[in-house]
Structure formats: structure tokens, C-alpha cells
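Visitor: What follows is a predicted structure for the sequence shown.
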Amino acid sequence: MIKRNLLVMGLAVLLGACGFQLRGTGTNELALKELNVTARDAYGPTVTQLRKQLSASGVKVYDGAPYKLVLSREDEQQRSASYTSGTRSAEYELTTTLSYDIVGHENLNLLSDKIIVDKTYTQDSNNLAGSDQVAQETRSEIRRELIQRLMLRLQQITPQQLDKLQVEADAKAKALAEQEAEAQRIRDATPQQSPLQIPSK
């Protein structure tokens, strides 16, 4: 009995060292506990699924949160990946690029990044309806992977890091405002030249 318990404990330690976690026992919580999430398509599938994923990870998603995650662009590109003997495309590669920003107080941008996911699917020229369904399934897989990668990146961000970025952004905005004010003061203090008068003959 003792040997069996020691064996079980040893396996648990070994698996834990390898990064293995039983489903439901690992932590996928974010250090950020409050976050606003917006997108160009406010009710699109990506932002909707992301909000659900964030909520499931213990994040309170609401409009008045201190920091805002903005899904600024979601672009899809499609290209032919291979061809049949009749030069018709047999495979397509879908590439989706998700650009995002994290915005702080006074709508100051704290960081910007993007995630790129690409997948290939086969199109059957004899079954276009089925091929369309495969394409949609591929887009859904890409979306899930985009959200998964974004969640992994958000897990690396702490409120302290965002607070530091906010201080730096505030200082930069203040410096720019002071420069603009000084430039305006110089313009106001500079006498305006009268239009050149050309004597009439």
C-alpha cells in the first residue's frame, strides 16, 4: 500500500514537472480581473466568444473597466495552395490576422500587437456545398485558435505592467501637450506680416 502511494505521488510530481494538468484542475485565470472589450464589429463572433472566454476565466468584462481591449482589425486573406491537373484550385489557405490594442485612461494606447493564424482546406469541385461547409469550419477553427492565443498573451499581462505603461503614456502625452502649447505661444508672440502692398502705377 505504501509503495503504491509512493508510486502515485511520484507520477503526479513527474507529470506536474512536465506541465501536465488534469482538465479542470489547472489555472487559466488572468491577473487582469477587469477589462472592457470592444471591436469594430461589436457583435461579431470573435468578440462575442472572447467575452465569454474572459468571463469563464474570472475576468469581469464591462464598459467602465480601467483598461480596454480593442480588437481593431480582423482581416482574412485566401490564396490557392495547390492545383489539380485541370488548373482548378484543389486547396485553399486561409490566413486571418487579428490586430488588437490595449487602451488606458484618456484613451491612451498602451500596447498594440497582432496574431496571425493560417489553415488549409480542400475544395471539392464536384461538391461545392460541402466545400463551403468545410471552409466555414476552417474559419471557426481559426477563430478558436485566435482567441486561444490572445488569451495566452493576456495571461502574461498584469495590472502592474499596465499601470506602468499608463504612467509612461501619460508622461508622453503631457510632453506632447507642452510642446504644442509652447509652439502655439511662439506663434501667438510672432508678429504677423502684413500682405505685401504692390504700388499702383
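Guide: In hand now; what should we look at?
Visitor: CA only for contacts and neighbour counts going forward, please
Guide: OK.
Visitor: would you list every one of the strands in the chain?
Guide: Secondary structure of the chain by DSSP state E: the strands cover 34-39, 60-61, 68-83, 89-103, 109-122.
Visitor: closest to Lys3 out of those?
Guide: Lys3 lies closest to strand 60-61 among the strands of the chain, at 46.0 Å (Cα to Cα).
Visitor: Please compute how far the closest one lies from its chain's middle.
Guide: Remark: strand 60-61 is offset 16 Å from the chain centroid, using Cα atoms, centre = their mean, to the nearest Å.
Visitor: Relative to the whole chain's centre, how far out is the helix of greatest length in the chain?
Guide: Longest helix in the chain, counting residues (DSSP state H): helix 159-189. In terms of Cα atoms, centre = their mean, the centre of helix 159-189 is set 26 Å apart from its chain centre.
Visitor: mind listing what's buried in that helix?
Guide: By neighbour count with 16 or more other Cα atoms under 10 Å, helix 159-189 contains the buried residues 162, 165-166, 169-170.
Visitor: next up, a second structure to put side by side with the first:
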Amino acid sequence: MVCIAVVTLIAGCGFHLQGAFTAPATLERTYIATNDQYSQFYRELRLQLQDAGVQLVDTQAESTATFSILYDETDQRVLSVSARNVPTEYEVYYTIQYAIDGTDSRLLETQDLTITRNYTYDSRLVLGKAREEELLREAIVRDLVRIVLKQISTI
């Protein structure tokens, strides 16, 4: 009986578990505008929005909000080289720029986010390092989406 009262009290005050995303009502039916429907960020964002109960629509006309991905780019660059001019450390980065518009006003101004991760490179472990780079990109995308969802929850 006491447990039920505590749960009701906590739920009533708006408490949410950390990481739990509740979509604002203005995003009930959202259209995602992007130039690259195959990017890692776009796919992860769609998945997380759907998991949060947001209905993703195919046209802007049917939507209550438009999530515009204005820039979506990932790459890597050399951070350091050995004495023999061989790369020994790389930086993987992912940059996005986005904005959210409602039916009659801008809900979230243009936001720029960049996340970087470094990894060491060893030419004897080419396959393992390629997989490490792939895993770093996936982790970066999850972090970007988590940050975006946190910003969206303030709308």
C-alpha cells in the first residue's frame, strides 16, 4: 500500500527516469526533412522518436512539427603521425545542424552539435581498428540523438 502511494506521488510530480524521453505534444505527428535518409543519425533519430510514441509522417502537410536536419556529416582526420610519417592516432567526428518548426512558428532555433572521439591506429591491426572506428561512430550517433532528445524535451 505504501509502495503504491510512493509511486503515485512520484509519477504525479513529473518525475522521469534518467534517459527516459517523453515527446512534447507539439511533436505528436512529426515530419523529418533530410537530404540523406540513410545517414546513421537520421536512422537512430527515427528509431528513438518512434520508441517515444511520436508518429512520423511522410509529408510536411500532415505534420504538427517539422524536424529539419540541415547538416549531417561524419568523417575522420589524422591527429598524430609517427617518425616514419605513418598515422598513429585518428579523430572521428560527427556534426549535425538542425531546427524544429511547428505549424506556425519555430519551436527550436537552429542548433549545431559536434562530437569527437579519438582512437589509436596500428597498421598490424587493420581489421580491428576499422571495427573500432565503426563502433565509435555508432556511439557518437547515440550520444548526439540523446542530446537532441534532451533539447527537444524543453520545448
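Guide: That came in fine, so what should we check first? In this text the structure is predicted, and so the values were computed from the model without any measurement.
Visitor: TM between them?
Guide: Laid over one another, the chains give 0.74 as their TM-score (TM-score structural alignment, normalised by the length of the second structure), with 138 aligned residues with a Cα RMSD of 2.8 Å.
Visitor: Export the strands of the first structure as JSON lines, with columns for mean neighbour count and distance to Lys3 of the first structure.
Guide: As requested, the strands of the first structure are exported to JSON lines (neighbours: other Cα atoms under 10 Å; distance: least, Cα to Cα, whole Å):
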{"stretch": "strand 34-39", "mean neighbour count": "20", "distance to Lys3 of the first structure": "47"}
{"stretch": "strand 60-61", "mean neighbour count": "16", "distance to Lys3 of the first structure": "46"}
{"stretch": "strand 68-83", "mean neighbour count": "15", "distance to Lys3 of the first structure": "51"}
{"stretch": "strand 89-103", "mean neighbour count": "18", "distance to Lys3 of the first structure": "52"}
{"stretch": "strand 109-122", "mean neighbour count": "16", "distance to Lys3 of the first structure": "48"}
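Visitor: The ones you listed: which one's closest to Asp132 of the first structure?
Guide: strand 109-122 (10.0 Å).
Visitor: angle of the closest one against strand 89-103?
Guide: 170 degrees (axes from the mean of the first three to the mean of the last three Cα atoms, to 10 degrees).
Visitor: the inter-axis angle of strand 109-122 of the first structure versus helix 159-189?
Guide: Using the same axes, to 10 degrees: strand 109-122 of the first structure against helix 159-189 is 120 degrees.
Visitor: now for strand 109-122 of the first structure, which elements pack on it?
Guide: Helices and strands touching strand 109-122 of the first structure, as assessed by 3 or more Cα pairs under 8 Å, 6 or more residues apart in numbering; DSSP states H and E, comprise strand 89-103, helix 128-155, helix 159-189.
Visitor: Quick check: the shortest one compared with the second structure, mean distance?
Guide: Its match in the second structure and strand 89-103 of the first structure itself, once the structures are fitted together, sit a mean 1.3 Å apart by mean Cα distance after the TM-score superposition for the first structure.
Visitor: okay, and that strand goes to which residues in the second structure?
Guide: Using TM-score structural alignment, strand 89-103 of the first structure lines up with residues 87-101 of the second structure.
Visitor: go on, the second one?
Guide: Alignment of helix 128-155 of the first structure against the second structure: residues 126-153, by TM-score structural alignment.
Visitor: Now do the buried residues in the matching stretch.
Guide: Buried-residue list, stretch 126-153 of the second structure, by 16+ other Cα under 10 Å: 129, 133, 136-137, 140-142, 144-146, 149-150, 152.
Visitor: Show me what Leu56 of the second structure lines up with in the first structure.
Guide: Under TM-score structural alignment, Leu56 of the second structure pairs with Val61 in the first structure.
Visitor: just to revisit the earlier point, select, out of the helices and strands packed on strand 109-122 of the first structure, the one closest to Ala17 of the first structure.
Guide: helix 128-155 (19.7 Å).
Visitor: For stretch 53-66 of the second structure, which residues meet the burial criterion?
Guide: Buried residues in stretch 53-66 of the second structure, defined by neighbour count with 16+ other Cα under 10 Å: 54-57, 60, 63-66.
Visitor: Isn't Ala90 of the first structure up against Asn126?
Guide: No: in this structure Ala90 of the first structure lies outside contact range of Asn126 using Cα atoms under 8 Å: 10.9 Å.
Visitor: possible to save the strands of the first structure as TSV with distance to Leu15 of the first structure?
Guide: Below are the strands of the first structure laid out as TSV (distance: least, Cα to Cα, whole Å):
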stretch	distance to Leu15 of the first structure
strand 34-39	33
strand 60-61	32
strand 68-83	35
strand 89-103	34
strand 109-122	30
